[in-house]
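> Okay, predicted coordinates and the sequence, questions at the end:
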Amino acid sequence: MINVTYIQPDGSETTVTAQPGDSVMQTALNNNIDGIIAECGGSMACATCHVYVEGEWADQTGARMDGEEDMLDCAMSEMKDTSRLSCQIKLTEALDGLRVHIPEEQA
């Protein structure tokens, strides 16, 4: 199992377990994590699953996919260097312990 920690804007944290191959977005939805709306269901057609990957994990989650930056540009919250669409981060054993911050606003 893979552990993922979601950090809310107020600093509260929730750690959940995920299956390899699931996305960070789907894991959030499966565990009722507040702040991940996922209006498009993971098809990279919105930015309502925007997260900030915690610093040391940014390289391990990989580069943004083609078109991801365009979607992030439309996000309600500020795009940062560590911004990702959580639907585009597929979980592997190497990401066990991943920490992501949920922005103030999604929609």
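Great, that's in hand.

> rest of the way, CA atoms for contacts and neighbours
OK.

> need the contact list for the residue nearest to the spatial centre of the chain.
For the chain, the residue lying nearest the average C-alpha position, counting by C-alpha atoms, centre = their mean, turns out to be Ser86 (2.9 Å). For Ser86, the contacting residues are 23-25, 49-51, by C-alpha atoms under 8 Å, 6 or more residues apart in numbering.

> put this beside the first:
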Amino acid sequence: MPHITFISSTGAVRTVEGPVGQSVMEIAKRHGVDGIVGECGGCCACATCHVHVAADWRERVGPPSADEADMLEFVSERREGSRLSCQIRVREALDGLVVHTPERQG
């Protein structure tokens, strides 16, 4: 199973693994990763699963869809590499993915 590393705003590092096909948000919630709320359950409707994709992973993850980009307009710490983790589907090519969680969600 692919591994995903979450780095918190305080620098805490946590690496978890999850099955191909699930979203980064689903995997984070299953493992109790701090900083991923996911209030809407992954419907791209709340932006409480916002993450910053590490620079060297952005091309492999790909750009946000138009709906996701609209939702990202509401996040407080938006920057290059901002994505909603509910919209990133894990695949083998993302084994080792690194994302940073913002200081606050919502």
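Yep, that arrived. Since we're looking at a predicted model, the values are computed, not measured.

> any chance you could map the helices in structure 2?
24-30, 58-61, 66-72 (DSSP state H).

> Adding mean neighbour count and distance to Gly41 of structure 2, write those helices out as JSON lines.
Converted to JSON lines, those look like this (neighbours: other C-alpha atoms under 10 Å; distance: least, C-alpha to C-alpha, whole Å):
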{"stretch": "helix 24-30", "mean neighbour count": "21", "distance to Gly41 of structure 2": "8"}
{"stretch": "helix 58-61", "mean neighbour count": "14", "distance to Gly41 of structure 2": "20"}
{"stretch": "helix 66-72", "mean neighbour count": "15", "distance to Gly41 of structure 2": "14"}
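
> Out of those, which gets nearest to Val98 of structure 2?
Nearest to Val98 of structure 2, of all those, is helix 58-61, at 9.7 Å by C-alpha to C-alpha.

> The closest one packs against which elements?
With contacts defined as 3 or more C-alpha pairs under 8 Å, 6 or more residues apart in numbering; DSSP states H and E, helix 58-61 of structure 2 has no helix or strand neighbours.

> Average separation of it from the aligned part of structure 1, please.
By mean C-alpha distance after the TM-score superposition for structure 1, the fitted helix 58-61 of structure 2 averages 0.5 Å away from its aligned residues in structure 1.
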